[in-house]
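>>> One predicted model, sequence on top.
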Amino acid sequence: MRTLRWGLSLSAGEHMGSLRRLLICASAVLLLACAGPAVRPSSDPAQPPSSRPRTTMTMVVRYEVTDLAAKIPGSSSPVITKRLFNAALALIDDSGAARPYLAEALPQLNTDTWRVLPDGRMETTYTLRPGLTWHDGQPLTADDFVFALQVYANRAFSVFNPRPQDRIEGATAPDAQTLVIRWSAPYAGVSALIDSDFDPLPRHILETDVARAAADPSTAESVMNLPFWTNAYVGAGPYKLDRWAPGAQIEGSAFAGHALGQPKIEHVVVRIISDENTVLSTVLAGEADFTADFTLRFEHALVLKREWESAGRGVVYLKPSSAVTQMVQFRPEYVGHPGLLDVRVRRALAHAIDRQALNEGLFEDQGFVSGGLVPPTAPFFADVDRAIAKYPYDPRRSEQVMAEAGYAKDQDGIFANAAGERFWTDIRVTEGPEFERGQAILVDTWRRAGFDVRPSVLAAAQARDSEARQTFPGMASRGGGTEESSFTTGEIGSRENRWRGGNRGGWSDPAYDRLYDAFLNTLDGTERTGQVIQMMKLISEQLPVYTPYFAIQVNTHVSGLRGPDPGTAGFGESAPGTLPYWNIHEWELTE
């Protein structure tokens, strides 16, 4: 098996060889035919390229966000769009390291900037960069962080990511540049409060409405419906919002007051194109300078390598992303067949997952095969891989484990209990060619092993519905965002919390909760890694989730764009991934 050299573009002729590869390439040719003829550079190739700067960059994203606030979670990696308009105290660079952003420096343990008190509480101090402003020109001060904490901690506003304010006792602003946070317990994340952790909010815009909601919680929903969160957003990121045409594009202009410097590219247009074939056509037509995650599939990369990159028109990056998972439903009222709640049945299903077939069918045998959640770029991947339970593809072992659970194959070769009742389960994926092809391979191998699996597809529009993401029957796909907290009891969605939370399947295990709490309360890096390993081991044994494969993200940029870097894939709080376009203020675009 060959694997990708992650983060580097592949040679144009590296993809031929087997009949499967020929079939995939043939489909890529059909995609190219649908996209129209490739557009060739109009200039004489013998002439040196022009170095005239261009003032507008066109980016393409697949999913439209519902808001621009970094602290409000959503489906399909909303950070891809929100990052352009937001800034936090810190960011993660292309090496996976934390860098100061709005802060001048990050707290250092056992110094005046990070004090651990005898009772286990902590105090951290952040000095903001001088002269910070919001997009509207008003000063951004430490008091905006104090105000943000009041908003995030108000239970009437249940839409915000609960961390880390659930561990914050309070915050003060001794002066405009100094932020002091008091923590109720140890929390290692204080040295890298990144996007969606503790983003500031403009007090001068929201204070009156928030005060009204504090006095009358019934008005909280009206606060969240303010235009501020959408088409009147005011942040502190590299670009300020100019216009939002719903369903079409979002436009921004370079923010002169950006903490790391004004972007060199004056304007950005974020086009929203949900169809990947249309994105391919757009790139070939020279109408996209940069394509973000999820916009193109692996077979599109083959076309672009051959017809676009080889002509010197741009660069195609293939990079590992997070695990594409199948979350298991543990809420009895939604699960469907109760047999899925039996860990033996889940282990039998695990032995019937043919990951090599998935790798070949989806990525021409160029992907990464693993049954765990941690990506290969994580520094502790090897330790996790050694510790977790493995379920090699083995239909006979699957049958043995099903027998232990009280199931045997009936006359049609389908598992049924002693009363002749068949075990069955739903398997749902979000609409999209890659997800649906992966589903077809899973369904085929599971059915051949004797499982009655019933596939269904969730429309992309429905995938944005929080309740739909949590109340699925059987199993449901998740394209990314799975991390340590995704399996804690506190992250289980319900009607009471408006179906917010990362634990979509509703699995709950006291041992896992204890490990996660210990992880949050530990400051020593080695101990934290050990706790992550134990959490991943427990998940592999109890199987609240399956990892059929790891996604490969395809990014492209035109040859005249300098600065983009694929960065590193992360995993939750233990190994945060590179912030998308972390250095976009340095990018340059020429003709």
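That came in fine, so what should we check first? All figures in this text were calculated on a predicted structure; none of them were measured in a lab. Numbering: from 1, shown residues only.

>>> Please make it C-alpha for all contacts and neighbour counts, starting now.
Noted.

>>> As a check, name the ranges of all helices in the stretch 451-591 of the chain.
466-470, 510-520, 525-542 (DSSP state H, counting those that start in this stretch).

>>> then this one, side by side with the first:
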Amino acid sequence: MFKSLFFRVVLAVVLLAGLAPFSTAQHIAATPSIEHVEVLRLPSGGYWGHPSPFGFNRGPGYMRASLVFDTLVWRDASGETIPWLATDWRLADDGITWTFTLREGVQWQDGEPFTADDVVFSIEYYLDNPGTAWFMSQVDQIASATKVSDTQVALTLKQPFAPFIQTTAESLLIFPQHIWENVDDPKTYTKPDAFIGTGAYRMIEYSEAEGTYLFEANPDFFLGEPYVQRIEFVPTSDNFLALINGDIAAFDKFGGVTDEMLEPFQSDPFEVRTAPGEWGMFLFFNLEQDTPLQDVRVRQALAHAVDRQAMLERILYGFGDVGSMGFLPPANPFYNPDLIDYVYDPAQAQALLAEAGYNGTPIKLFYAAGDTETARVIEIITNGLEAIGLEIERVSLDQTSLDAAAVEGSYEIGVFGFGGLGGDPDQLRRSFASQSQTRGFSRALGYNNPDFDALAGAQLSLTDPTARRDAIFEMQSILAEDLPVLPLYYTARVVVFNADVFDNWYYTPGGWGGGIPMPYNKHQFIVGLPTGLEIRE
């Protein structure tokens, strides 16, 4: 395969340059006094696809691709939009035309100049290849892209779209026309030039078998030489021990953390930072399938039978929140706290099943195997459902196959976990509106409520914050009544790190890249400071 040859060549170049090869046996030296961080080693958590604009999987994969490829604008620790490939952006009086002024002097990593043509080409390529763009980016909201001048592009939307900057401009990766214009199958394209971006880091190597990735600083990056010079993602069996032993510089965890587990990291050189939950675990009911779940009373019975408080206590150790029936977590500014809930009540669940005339038809429960947390979730779910007489057939898949089943709609009940829940609440439209083109693990299939659809469409163009908040609140109320999905819990977040290696760790309010809640915003590695574009000295 090309990867083997390419990476052998790259490794030879690295060795000739006097740089250390990629080795997980190498430990991180504490270097608090140097001007830059030479090596930042992080846990890989597995293989997340290849880091091209089209080959990555989920948030961790997007994060790796974002090191190589840039977007028009970005976001720092303030949660505010900051200039990136674009230095200015303005909305015309028509409410649908955004004009971006591009940064001058930017180069692709092969030395070719970055131009307005590249931006127009990227948008048109995404539109010509439906389903290839990062699902959070909502590129389908764009009607056209036009080159205004050598330094300006105009993006015209199909309709007023209030969350355009965060969900699209901040997340849509731009790529070079001179490389991709002859590529017919972008998802499988993995030749070396597939990893040429304008980004702060060059992709040096990755291994699907080992789940490893190596990135090195791009000395010609438009902001200057990045503060962190080399980022390595390596496999670990125990992140807590790996951090103590110096094998990694940091790790993050969503929920399932106790004070006792964090005790070894409460003194120098370690630090711990936490944030409320923007990642959740959900039961999605596939209403495209002909199952007893078509009856809302069966869904309500299921909700009453699942002990979500037990999940919070036994799985998250209290480090999180029980799911809200409106889907959005308390961490989201648009969270509606005044919704109907379905407390654990087996007797009520049995009464609802009887009222619905449930006849014992089995329902298939799809989930990803191999994870202790998920195993506990499945145990609590199945114990609760079997106790009320609901027949469940377990279907265990690997994560990739489960995600594929979500896209295909081949599941009946699916256990899906994902983030992005603290970002713009248009997530509700993408996940639940009947006309939404989104497919995947965050999409409620077969759900159709005209009142919800009307609100989902209206909130897109509401620029008055109070009016939009009222619409989003009502959308959550409708979801709580209809129950197309059962939110189980939201995990609080923690990042634990060795401050002597790298100390600029933060959680971005509302997430980055369209809402990703992880503490790996590339801005922190590039600049070395929480905010701004000046690189740390």
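Noted; the coordinates are in hand. All values derive from a computational prediction rather than experimental measurement.

>>> any idea what Glu412 of the second structure aligns with in the first structure?
Counting by TM-score structural alignment, Glu412 of the second structure corresponds to Pro473 in the first structure.

>>> got it, and Val485 of the second structure?
So, by TM-score structural alignment, Val485 of the second structure is matched to Val545.

>>> and if you look at Arg64 of the second structure?
Arg64 of the second structure maps onto Thr81 in the first structure, by TM-score structural alignment.

>>> and what of Leu42 of the second structure?
Using TM-score structural alignment, Leu42 of the second structure sits opposite Met59 in the first structure.

>>> didn't that match look like it was pressed against Ile273?
No: counting by C-alpha atoms under 8 Å, Met59 of the first structure does not reach Ile273; the two are 10.2 Å apart.

>>> So which bits of stretch 190-207 of the second structure are buried?
Of all the residues in stretch 190-207 of the second structure, those buried under the rule 16 or more other C-alpha atoms under 10 Å are 190, 194-207.

>>> can you check stretch 477-490 of the second structure too?
Buried, per 16+ other C-alpha under 10 Å, within stretch 477-490 of the second structure: 477-480, 482-490.

>>> Any chance of those residues in TSV with distance to Val73 of the second structure as columns?
TSV is the format used below for these (distance: C-alpha to C-alpha, whole Å):
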residue	distance to Val73 of the second structure
Ser477	33
Ile478	34
Leu479	33
Ala480	35
Asp482	37
Leu483	36
Pro484	34
Val485	33
Leu486	34
Pro487	32
Leu488	34
Tyr489	32
Tyr490	28
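
>>> between the residues you listed, which is nearest Phe254 of the second structure?
Ranked by distance to Phe254 of the second structure (C-alpha to C-alpha), these are led by Tyr490 at 8.7 Å.

>>> Now that closest one. Nearest residue, chain neighbours left out?
Counting by C-alpha to C-alpha, 6 or more residues apart in numbering, Tyr490 of the second structure lies nearest to Gly280, which is 4.2 Å off, once chain neighbours are set aside.

>>> same thing with Phe2 of the second structure?
For Phe2 of the second structure, the spatially nearest residue (C-alpha to C-alpha, 6+ apart) is Lys191, at 6.7 Å.

>>> now do Thr430 of the first structure
Leu458 (4.7 Å).

>>> quick one, what contacts the aligned partner of the one you found in the second structure?
In the second structure, the residue paired with Leu458 of the first structure is Leu397, using TM-score structural alignment. For Leu397 of the second structure, the contact set (C-alpha atoms under 8 Å, 6 or more residues apart in numbering) comprises Phe366, Tyr367, Ala368, Ala369.

>>> Show me the two of these that sit farthest apart.
Maximum pairwise distance among the contacts of Leu397 of the second structure (C-alpha to C-alpha): 9.5 Å, between Phe366 and Ala369.

>>> so what sits against both of the two?
Counting by C-alpha under 8 Å, 6+ apart, the contacts common to Phe366 of the second structure and Ala369 are Ser396, Leu397.

>>> These two: which is more packed in?
Under the criterion of other C-alpha atoms under 10 Å, the comparison of Phe366 of the second structure against Ala369 puts Phe366 first, with 24 against 16.

>>> In a markdown table: the contacts of Leu397 of the second structure, plus distance to Ile516 of the second structure and secondary structure.
Listed next are these as a markdown table, based on distance: C-alpha to C-alpha, whole Å; DSSP: H, G, I helix; E, B strand; the rest coil:
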| residue | distance to Ile516 of the second structure | secondary structure |
| --- | --- | --- |
| Phe366 | 24 | strand |
| Tyr367 | 22 | strand |
| Ala368 | 21 | strand |
| Ala369 | 23 | coil |
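
>>> quick one: the helices in the stretch 201-350 of the second structure?
Using DSSP H, counting those that start in this stretch, helices in the stretch 201-350 of the second structure cover 239-245, 259-262, 296-305, 308-314, 346-356.

>>> same question but for the stretch 1-150 of the first structure, I mixed them up
19-35, 79-82, 142-152.

>>> okay if I get those as TSV plus mean neighbour count?
Listed next are the helices of the stretch 1-150 of the first structure as TSV, based on neighbours: other C-alpha atoms under 10 Å:
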stretch	mean neighbour count
helix 19-35	16
helix 79-82	22
helix 142-152	21
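
>>> quick revisit: restricted to strands, list the buried residues of stretch 190-207 of the second structure.
Tyr201, Arg202, Met203, Ile204, Glu205, Tyr206, Ser207 (DSSP state E).

>>> could I get those residues as JSON lines with distance to Leu214 of the second structure?
Output for those, formatted as JSON lines (distance: C-alpha to C-alpha, whole Å):
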{"residue": "Tyr201", "distance to Leu214 of the second structure": "10"}
{"residue": "Arg202", "distance to Leu214 of the second structure": "9"}
{"residue": "Met203", "distance to Leu214 of the second structure": "6"}
{"residue": "Ile204", "distance to Leu214 of the second structure": "6"}
{"residue": "Glu205", "distance to Leu214 of the second structure": "5"}
{"residue": "Tyr206", "distance to Leu214 of the second structure": "6"}
{"residue": "Ser207", "distance to Leu214 of the second structure": "9"}
